[in-house]
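sequence? don't have it. structure:
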C-alpha cells in the first residue's frame, strides 16, 4: 500500500504497564489519535462540520512489544467506504518491526441528530486517494 498517512508516536511513561511495555489499551487511544490527525489533514482546506465519525468496531492483532524510548510510526489508510461506514487500517511499527495492526469500522453521523448518514461524494473524494 503506497498511500499511507504516517504519524510519529512518542511513548510516555503513562503508556507503560506493569510488564514495562506499552499497554494494549494504549493502542486503542493511538488508533483514535491517528484517525483524528488523518481526518484533520484531509479536511484542513475545507473543514466538514455537519457530520462526525464514530467507531462501531475495532479489531487489533498484537505482534510485538514497544517500550519507553522506542520510536513508533503509525501508518494508516482507508479501506472500503460505502453507505454509512468506512474501514480504516492502522499498522504500528518500530523500525521495520510490525508491533500491531488494526482495523476499525467508522460510521458517519449527522452532527446534530447523531443519526447515521450516507457518505457523500465530497467525503468519498477525500478518502479515495487512500483506498
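Thanks, I have the structure now. For clarity, every value in this text was computed on a predicted model and none was experimentally measured.

C-alpha from now on. contacts and neighbour counts both.
OK.

Quick check: next helix or strand after the helix ranked longest in the chain?
Scanning the chain for the helix with the most residues, using DSSP state H, yields helix 24-42. Proceeding C-terminally, helix 24-42 gives way to strand 51-62 as the next helix or strand, assigned by DSSP states H and E.

in that following strand, what counts as buried?
The neighbour-count criterion (16 or more other Cα atoms under 10 Å) identifies 51, 52, 53, 60 as the buried residues of strand 51-62.

okay, pairing it with this:
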C-alpha cells in the first residue's frame, strides 16, 4: 500500500450495515468515528490510554477536524485507515493526518487533519502536556 507519508499507524476497518446512510454509502459520521478509533488505538500503542489520561488528569481533546471526503465507501468494503502525528508544539497542540484507503482498488476515500489540545480532565481547561505525553507522542511525530 502506498501512503501519503512514511511509517503510518494503520488499522483495518470493514464498512458495516450500521455505517450506511440513506444514499447507500458510508455516512460521514461513520468516518469521524473511524478517525477517533484510529487516533485512540495509536495513542494506546504509544502507552497513552484512557487510564493513563485519567491518572495524569490530562487528555488530548479535538478542537478541529478538517475532512476531505474523496470517494464513497460501501457496505462490506474492507478499508485501511492510516494516521500520523505531523505537528506538535510540545506544550498544548498536536495535529494528526489521516488517510483512508480501499486496498482492493488502492483508492483513497478520505484525507483528514485533526488538531488536538491538551486539557486538564478535572477542569476541562487547556494545560501543558505532561512529560509522559512528550515521551509517548514525541517519538511518533513525523515531518510532513
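That came through, no problem. If you're wondering where the values come from, they're calculated on a predicted model, not measured in any experiment.

ok so, going back, just tell me the aligned range of the longest helix of structure 1 in structure 2.
Structural correspondence for helix 24-42 of structure 1: residues 28-46 of structure 2, per TM-score structural alignment.

How about residues contacting that stretch?
Stretch 28-46 of structure 2 is contacted by residues 9, 10, 11, 19, 49, 81, 82, 83, 98, 136, 137 when judged by Cα atoms under 8 Å, 6 or more residues apart in numbering.

now stretch 83-92 of structure 2
Identification of contacts with stretch 83-92 of structure 2 by Cα under 8 Å, 6+ apart yields 5, 8-10, 38-39, 42, 94-99, 117-119, 126-129, 134, 137, 140-144.

I figured residue 107 of structure 2 hits residue 80, correct?
No. Checked against Cα atoms under 8 Å, the pair residue 107 of structure 2 and residue 80 is beyond contact range at 10.6 Å.

Quick check: neighbours shared by those two?
Any residue near both residue 107 of structure 2 and residue 80 by Cα under 8 Å, 6+ apart counts here, and that gives residue 101.

These two: who's more crowded?
Summary of the neighbour comparison: residue 107 of structure 2 and residue 80, criterion other Cα atoms under 10 Å, with residue 80 having more neighbours (19 against 14).
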